[in-house]
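Novice: The amino acid sequence is not available; the structure is as follows:
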C-alpha cells in the first residue's frame, strides 16, 4: 500500500501567470520503506548529518570560498544531477535537510533570481528553517514585466514571497529588507527583542539596503552593462562610494564578531551576498585592506545554512537567461535605456 503526498503548489495566480494552476514540483508516491528512509533522514538532520550520497554530507559544511567567484559548488554536481533535483528525483546538490523541508505543512513561495538581494532571502529561510519553494523569475527574459508578476509586486522587482501561513492569510511581501523583517518577526529569530539591540540591527541593515546594495548595484551596472564610449565618471563615482561604505563597515567589525554585535542577525544576512565577489569590483588591493570584513565574511560563509542557501539559489539561477544571452530590447527595457518603457 503506497502513501501519497503532494508538495505544496504555487499560490493562486492570475490566469496569465505561467505558474497558474500548476505545481513546479511533482506528486511523489512513497512506499512504506521510503517513509522509513525519510524517518532516518529526519533523525539524521536533527544530528546535523546528511542522508544522501557521501558528497552531499560533505556539502553541508560549506563551499570552497573564493573572493572573486564566491562559495563554489562541489565539482561533483553535474548538469544531470541538477535536472534530477528539479525533477524531484534526488537530493542531488541540495543538502537533504533542504529537500526534507517540503514534507508536509504550508510553505513560503519565493519568487526570485540569482541576484544578491534574492540571496538574502534564501539565507534567511535556511537559517530560520522555514519550508519554502523557490520559483525562478527570468529577469533577463523580461518575465518581471508580465501581468501576473505585476500583481505580486507593482514595482516589478525580485524578491517576493507569499507566505501561506501568515498572520494575514496568504501574505505577499516584496523588497528584501521588508521580507527579512517579516521573517524575523514571524519566527522571533535573527532580530533581538530588546529595543536598543533591535534598532542596532535595523539601522545596520538599513545601511545595506540604502547604501551597499544601491551603490554596488550601480557599480556593477556601469562596469558590466554601460554602452561603449560612455564616460568613466559614473563608474568611478560608484567605485569610490562602494569603497567608502565598506571602509565604514570594516571599522564597525573591529572587535565585533557580527555586524550588530555578538549575534548573527538579519543585518549580516543583508550584507553577506554583496561581499561575495567584492574584489571583482573593488580590486584585490583595496579588498585586502578590509581585514575585519574578510574575517567576518569567512565566518559567515562557514555557516551550514548559508551554504545551503547559495546552493539552492544556484539551482534557481540555472533556470534563467544569462545576461549575455538576453535580447537587447529586453535589456533596454530592464535598464530604462533609450527611453524604453519599464512598466
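Specialist: Received, thanks. Here the structure is a predicted model, which means the values were calculated and not measured.

Novice: Please count neighbours and contacts with C-alpha atoms only from this point.
Specialist: OK.

Novice: Nearest residue to the residue nearest the centre of the chain in space, please, no chain neighbours.
Specialist: Closest residue to the average C-alpha location of the chain: residue 119 at 1.9 Å, with Cα atoms, centre = their mean. Spatially, and ignoring its direct neighbours in sequence, residue 119 is nearest to residue 273 (6.2 Å; Cα to Cα, 6 or more residues apart in numbering).

Novice: Can you work out which other helices and strands pack against the host helix or strand of the residue nearest to the centre of the chain?
Specialist: Assigned by DSSP states H and E, residue 119 belongs to helix 116-128. Packing contacts for helix 116-128, counted by 3 or more Cα pairs under 8 Å, 6 or more residues apart in numbering; DSSP states H and E, involve helix 176-187, helix 266-275, helix 304-317.

Novice: can you redo the ones you listed as TSV with mean neighbour count and distance to residue 295?
Specialist: Shown next, in TSV, are these (neighbours: other Cα atoms under 10 Å; distance: least, Cα to Cα, whole Å):
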stretch	mean neighbour count	distance to residue 295
helix 176-187	18	24
helix 266-275	24	12
helix 304-317	22	16
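
Novice: structure B:
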C-alpha cells in the first residue's frame, strides 16, 4: 500500500486499513455509507473533482477513468485489492463483509439487478437532468434536452414507486442496492429538481428516502470524506 503512487499525494495514516479516495457526491457516498453500515475499518481521503486531483498521475495510477470513488484494501481475499467504479466496490465490500447482498444466490441476483438499475439508469439520467436544470445546460434556450431527461427521471421514479408499494427496501431486505439508490434520490434536492419531476407523485419513493436518510450509518456516510481535506 505504501508503495502505491497514490500514497505520494494522499499519504495514509494507517495503511493497515482500507483506503477510500472519494468526494461526497452521490456516487462517492455510496461507498462511505456501505463502509459505515458494514463496520469495515477505513481511512478516507478527500479527492476533489478538480483536474489537479482526479487527473493527477497519482490518482490515475489507481483509476485510469479519473472518477471517484476508488479504494485500496490491503486485506483482500488474495492480498491487496484496488478497485474503482462504485457498483463494483459495493459488490466487493458486501461479499467481503457477508452483509447486504442477500443470503441465497437468487437474493444476490435480485440485489445486483437493482444495483445495476441505479448504475445504468437512475444515476446517469439524474446526473444529466441535473446538468440541464442546475448547471451549464440550464442556460440552453432549447429545452428539449432538459425535457428528455426529466421525462426519463419520471419514468424511473415511477418504476421505483411501484416496486416500493409493498416493501420497505427495493430488493427485500436492506442492501447495497438501497445504498446506491438512496444517494441519487437525495441528489434531487441538490439539483433543485423535485418540482420538475413532480416528486409528490411518488409517495412510496418519498417514504423510502425518508427511511434511508434516517439510518445512522447513512447520516455519517453522507459527510465522508469532508469536502475540504483535513
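Specialist: Happy to help now that I have it. None of the values given here were measured: they were computed from a predicted structure.

Novice: quick one: TM-score?
Specialist: Once superposed, chain against chain, the TM-score is 0.91 (TM-score structural alignment, normalised by the length of the second structure); 227 aligned residues with a Cα RMSD of 2.2 Å.

Novice: picking that back up, where in the second structure does the helix holding residue 119 of the first structure align, residue-wise?
Specialist: Aligned by TM-score structural alignment, helix 116-128 of the first structure falls on residues 26-38 of the second structure.

Novice: So the residue lying farthest from the centre of the second structure: helix, strand or coil?
Specialist: No residue in the second structure sits farther from the centre than residue 141, which is 31.3 Å out by Cα atoms, centre = their mean. Here residue 141 of the second structure is recorded as coil under DSSP: H, G, I helix; E, B strand; the rest coil.

Novice: contacting residues for it?
Specialist: Residues in contact with residue 141 of the second structure (Cα atoms under 8 Å, 6 or more residues apart in numbering): none are found.

Novice: Next: residue 162 of the second structure.
Specialist: Here residue 162 of the second structure is in contact with residue 204 (criterion: Cα under 8 Å, 6+ apart).

Novice: Quick check: the gap between it and residue 195 of the second structure.
Specialist: Distance, residue 162 of the second structure to residue 195 of the second structure, by Cα to Cα, to the nearest Å: 20 Å.

Novice: Check residue 144 of the second structure too.
Specialist: Using Cα to Cα, residue 144 of the second structure is found at 17 Å from residue 195 of the second structure.

Novice: report the longest helix in the second structure, please.
Specialist: helix 144-163 (DSSP state H).

Novice: Where in the first structure does that one fall?
Specialist: Residue span in the first structure matched to helix 144-163 of the second structure, by TM-score structural alignment: 233-252.

Novice: Please apply the same query to stretch 87-104 of the second structure.
Specialist: Counting by TM-score structural alignment, stretch 87-104 of the second structure corresponds to 177-194 in the first structure.

Novice: Show residues contacting that stretch.
Specialist: 120-121, 124-125, 128, 160-161, 173, 198, 201, 205-206, 209, 263-266, 270.

Novice: can you tell which of the helices and strands packed on helix 116-128 of the first structure is closest to residue 142 of the first structure?
Specialist: Closest to residue 142 of the first structure of these is helix 304-317 (Cα to Cα; 14.8 Å).

Novice: following that closest one, which helix or strand comes up?
Specialist: Next helix or strand after helix 304-317 of the first structure toward the C-terminus (DSSP H and E): helix 328-335.

Novice: So for that next one, what gets flagged as buried?
Specialist: Going by neighbour count (16 or more other Cα atoms under 10 Å), the buried part of helix 328-335 of the first structure is 330-331, 333-335.
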